[in-house]
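I'd like to go over a predicted model; first the sequence, then the structure.
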Amino acid sequence: MADNSDEEKTEEPTQKRLEDAHKKGDVAKSQEVSAWFSMIGTGLALALFSGYIVTGLSTHLKGFFEHSYQLNLESGMLMRLWSEISYSLLGLMVLPMLAMMTMAVFGNLVQHKFVFSTEPITPKLSKISPLGGFKRLFSKDSLINFTKGLIKLAIVSVVLVLILYPQRDKLDVMIQLDVAMLLPLVLELSLQLVAGVIAIMTIVAVADFFYQKHKWMEKQKMSIKEIKDEFKQQEGDPTVKAKLRQLRMERSRGRMMAAVPDASVVLTNPTHYSVALKYDEGMGAPLCVAKGVDDVALRIRDVAKEADVPIVQNPALTRALYSTVEVDDEIPEEHYKAVAEVIGYIMKLKNRASWSNRNK
């Protein structure tokens, strides 16, 4: 039971999880939002270029329809005529098509920050598997998309009927109108239809955007085990880190013990703390070359005894130095006087011993 609960994806995704998904091209995206922007592009194209389109179509098609009975329908002539009409229509639709394409691309970019990834289009066996395709075809997402498409189609159909039904009288006589009069009427109806569809698509797009965002966040949720694994990858395995920290401490302690024989004096409290200080002529202040508590303190005293380094008991000064100075740092200025007295005392003892040895 515990293992199964750990595998449940109940935790909010980490920032790294979201960034990794983005790098793979896995982003929250609503097709309805893209379709809405495409419709906006269509509406803008009709509104901005309507005069240009109507004038151009009237010019190119008026003569065609008025003199259609005089056309030479031989194969070569028909192909040439069709090419001329196609190029004319293409020239008229370039700007509107660019506007619609631009809005469609913007509709994708506005939903998430820019991402370039080839992973979504990378061939995978699971994508071409008949069983996998069958599962996707009858999956929950497919059912939701199918239902959503039916609802959207029904709503748009109702809107189209509501817009076109009041115009039914005009529709009856449209076939009898001149091209110059027909095109403005068609454009007017087209704008009304696009406006109605955009109004409905706005509601659909907003609802679908939040649904897709929620669905994507649910997909990115993580299990407790995944969060722990990610933490280990980012911060390192705690066991390994503890081992490395132990190795660094042992190496540091080894270097510290190697410096004790060169110390001028070792201060103790006398059982729990030890601080080894070194002072030579020309130094600005005494230097702490080793310090420790309990076992380390005992080891410092043992090494000092073996190397004949003087050991002085001064509990208050020892504890104060241990708390305020780090290894390889000079002692703080407030301890200069107390340490100077200790070192001065040690130097006097050495001078006396040296004088006694010379007189023997």
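Sure thing, it's come through.

Please count neighbours and contacts with C-alpha atoms only from this point.
OK.

Where does residue 291 fall, secondary structure wise?
strand 287-293 (DSSP states H and E).

what residues does that strand touch?
Residues from elsewhere that reach strand 287-293 (Cα atoms under 8 Å, 6 or more residues apart in numbering): 256-257, 259-260, 263, 272-279, 297, 300, 322, 325-331.

Now, those residues that are in strands?
Secondary structure from DSSP state E places 273, 274, 275, 276, 277, 278 of the contacts of strand 287-293 in strands.

Distance to residue 230 and neighbour count added to the residues you listed, as JSON lines?
What follows is the ones in strands among the contacts of strand 287-293, written out as JSON lines (distance: Cα to Cα, whole Å; neighbours: other Cα atoms under 10 Å):
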{"residue": "273", "distance to residue 230": "41", "neighbour count": "24"}
{"residue": "274", "distance to residue 230": "42", "neighbour count": "31"}
{"residue": "275", "distance to residue 230": "42", "neighbour count": "29"}
{"residue": "276", "distance to residue 230": "44", "neighbour count": "34"}
{"residue": "277", "distance to residue 230": "45", "neighbour count": "26"}
{"residue": "278", "distance to residue 230": "47", "neighbour count": "22"}
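
Pick the one among those residues closest to residue 217.
Distance to residue 217, by Cα to Cα, is smallest for residue 273 among these, at 55.4 Å.

Surely the closest one is in contact with residue 294?
Yes - Residue 273 is in contact with residue 294 according to Cα atoms under 8 Å; the separation is 6.5 Å.

can I assume residue 262 is in contact with residue 278?
Yes - here residue 262 lies in contact with residue 278, judged by Cα under 8 Å, at a distance of 7.1 Å.

Past the lengthiest helix in the chain, which element shows up next along the chain?
With secondary structure taken from DSSP state H, the chain has its longest helix at helix 179-220. Remark: after helix 179-220, the chain's next helix or strand is helix 224-235, criterion DSSP H and E.

what comes up buried for that next one?
224, 226, 227, 230 (16 or more other Cα atoms under 10 Å).

For the first one, which non-adjacent residue is spatially closest?
The spatial neighbour of residue 224 that comes closest, neighbours along the chain excluded (Cα to Cα, 6 or more residues apart in numbering), is residue 6 at 5.6 Å.

One more to weigh against that first structure:
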Amino acid sequence: MGSFTVCTASWRVLRRGNNSCCYKLNSFDLQLFNGEKTEEATPKRKSEARKKGQVAKSTEISGVFVILAAFFTLKLLGTTVYNELSRYMTGIFSGIFTADITIQTVQLLFWNVILVMFKTVLPILLVIMVISVFVNFMQVGAMFSTEVLMPNFSKINPITGFQRLFSKRSLVELAKAIFKVCIIGYFIYRFAIVQTADIPRLISMDLTDSLRLTGSLIIDLAFNIIAVMLILAVFDYFYQWWEHNESLKMSKEEVKEEFKQTEGNPQIKSKIKEKQRAIAMRRMMQEIPKADVVVTNPTHLAIALKYEKRMSAPVVIGKGQDFLAERIKQVAREHKVVVVENKPLARALYPVVDIGDVVPPELYQAVAEVLAYVYRLKKRLS
């Protein structure tokens, strides 16, 4: 038996020796078969994705502004929060050993806790909520989609989940997280080195000053970290926008198919137009017997005119050229409608009027002469 060798060049068979041959494969462009998505998403594709809740959105942007709002509000209301908490704690610890433990005192303690939380925490939570809604609105606009709330059992499929775990998106998110931790860690380290001289002073301070200095250092550190996170979040937003557009890209075949669905299949549209023309032609031919005169070229053009006293000017009820012109003249003769040969008038009328239009004023005189001739002819024949 001869030996077979597979090569990547052509499908030609080359004989070597007695029975051995070499099959060679032609190289070809795989892009012709894999439906590579190279076309920008159409407005319809983007609209459908938006209805499904698929939009370009960066959670980093939302998170950074929420943290910034929280610390900024805390910085503004820090003194008020501190005084409120210290007053509450002082009252609690000064009377905890003298008050009788009853249901009423426990209820009073509970409502005092609620009141303090309302005064200290609620303003910060309200600011965070408003900023969060505003930032998300600025990213995606007004959008409400119920599809993201529908259960999707493919998300709990272990095979699909394993594939998502090692997908390109997951690797990018992992790289972003590692990079963010390294950058933020470096800034924390640098801030700690700079503030090393102030930390020993906490030992010699009283509790109030020590807490105030500690809070100030924490807020300064937070703003430094937020500044770094904001820069990273801007880059993340542009990446999410790019990645979203890439995910919506379409293949040439998808664009063609969508065009067919949106605009209709060209063959079907052609048949519809053909039927519409046929219906319009039948309707026009039914009106020809009502015409007063048919003006001809005499062989290439034919225009059927009708005039009644209630009309402001004669009306075109039919027109055609070549074969259709012959058909109009034939129907006119069958129904004893006068056919008048007038080349200048036919050539002047045909390009400026459509079926249902009145004769333009500049052609009133010429049309009136033709109609007068027709009326005299009919009067003589009658």
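On my side now, so go ahead. Note that the coordinates shown come from a computational prediction; the quantities given were computed from them, not determined experimentally.

In the second structure, what stretch matches stretch 198-210 of the first structure?
The counterpart of stretch 198-210 of the first structure in the second structure, using TM-score structural alignment, spans residues 226-238.

what sits up against that stretch?
So stretch 226-238 of the second structure is contacted by 56, 57, 58, 60, 61, 64, 67, 68, 180, 183, 184 (Cα under 8 Å, 6+ apart).

Tabulate these (a markdown table), appending secondary structure.
Shown next, in a markdown table, are the contacts of stretch 226-238 of the second structure (DSSP: H, G, I helix; E, B strand; the rest coil):
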| residue | secondary structure |
| --- | --- |
| 56 | coil |
| 57 | coil |
| 58 | coil |
| 60 | helix |
| 61 | helix |
| 64 | helix |
| 67 | helix |
| 68 | helix |
| 180 | helix |
| 183 | helix |
| 184 | helix |
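
Could I get the residues you listed in CSV, plus columns for distance to residue 82 of the second structure?
Listed next are the contacts of stretch 226-238 of the second structure as CSV, based on distance: Cα to Cα, whole Å:
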residue, distance to residue 82 of the second structure
56, 40
57, 37
58, 34
60, 30
61, 30
64, 25
67, 20
68, 20
180, 32
183, 32
184, 28
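
ok, of those residues, which one's closest to residue 380 of the second structure?
Among the contacts of stretch 226-238 of the second structure, and counting by Cα to Cα, the member closest to residue 380 of the second structure is residue 56, at 82.5 Å.

Alignment lookup: the closest one to the first structure.
Matched by TM-score structural alignment, residue 56 of the second structure corresponds to residue 28 in the first structure.

Now do the same contact list for that match.
By Cα under 8 Å, 6+ apart, the contact set of residue 28 of the first structure is 111, 112, 212, 213, 216.

which among the residues you listed end up buried?
Judged by 16+ other Cα under 10 Å, buried ones among the contacts of residue 28 of the first structure: 111, 212, 213.

how far away is the most centrally placed residue in the second structure from residue 245 of the second structure?
Nearest to the geometric centre of the second structure sits residue 46, at 3.0 Å (Cα atoms, centre = their mean). Going from residue 46 of the second structure to residue 245 of the second structure by Cα to Cα, to the nearest Å gives 9 Å.

my read: the residue nearest to residue 224 of the first structure touches residue 228, true?
No - under the criterion of Cα under 8 Å, residue 6 of the first structure makes no contact with residue 228, lying 10.6 Å away.

where along the second structure do the helices fall?
43-51, 59-95, 103-120, 122-140, 158-165, 168-194, 201-204, 207-248, 252-263, 266-287, 323-334, 343-349, 364-381.

Nearest to residue 314 of the second structure, out of these?
Across the helices of the second structure, closest to residue 314 of the second structure is helix 364-381 (Cα to Cα), at 8.1 Å.

Can you check which part of the first structure the closest one sits on?
By TM-score structural alignment, helix 364-381 of the second structure lines up with residues 336-353 in the first structure.

circling back: relative to the second structure, what is the average displacement of the strand holding residue 291 of the first structure?
Mean deviation of strand 287-293 of the first structure relative to the second structure after superposition (mean Cα distance after the TM-score superposition for the first structure): 1.2 Å.

what do you get for stretch 34-46 of the first structure?
Relative to the second structure, stretch 34-46 of the first structure is 1.4 Å off (mean Cα distance after the TM-score superposition for the first structure).

Any chance you could list what contacts that stretch?
Under Cα under 8 Å, 6+ apart, the answer for stretch 34-46 of the first structure is 95-97, 99-108, 187, 191, 194-195, 197-198, 201-202, 205.

count of neighbours near the nearest residue to residue 105 of the second structure once chain neighbours are set aside?
In space, residue 105 of the second structure comes closest to residue 99 once its chain neighbours are excluded; the distance is 7.9 Å by Cα to Cα, 6+ apart. Taking other Cα atoms under 10 Å as the criterion, the count of residues near residue 99 of the second structure is 10.
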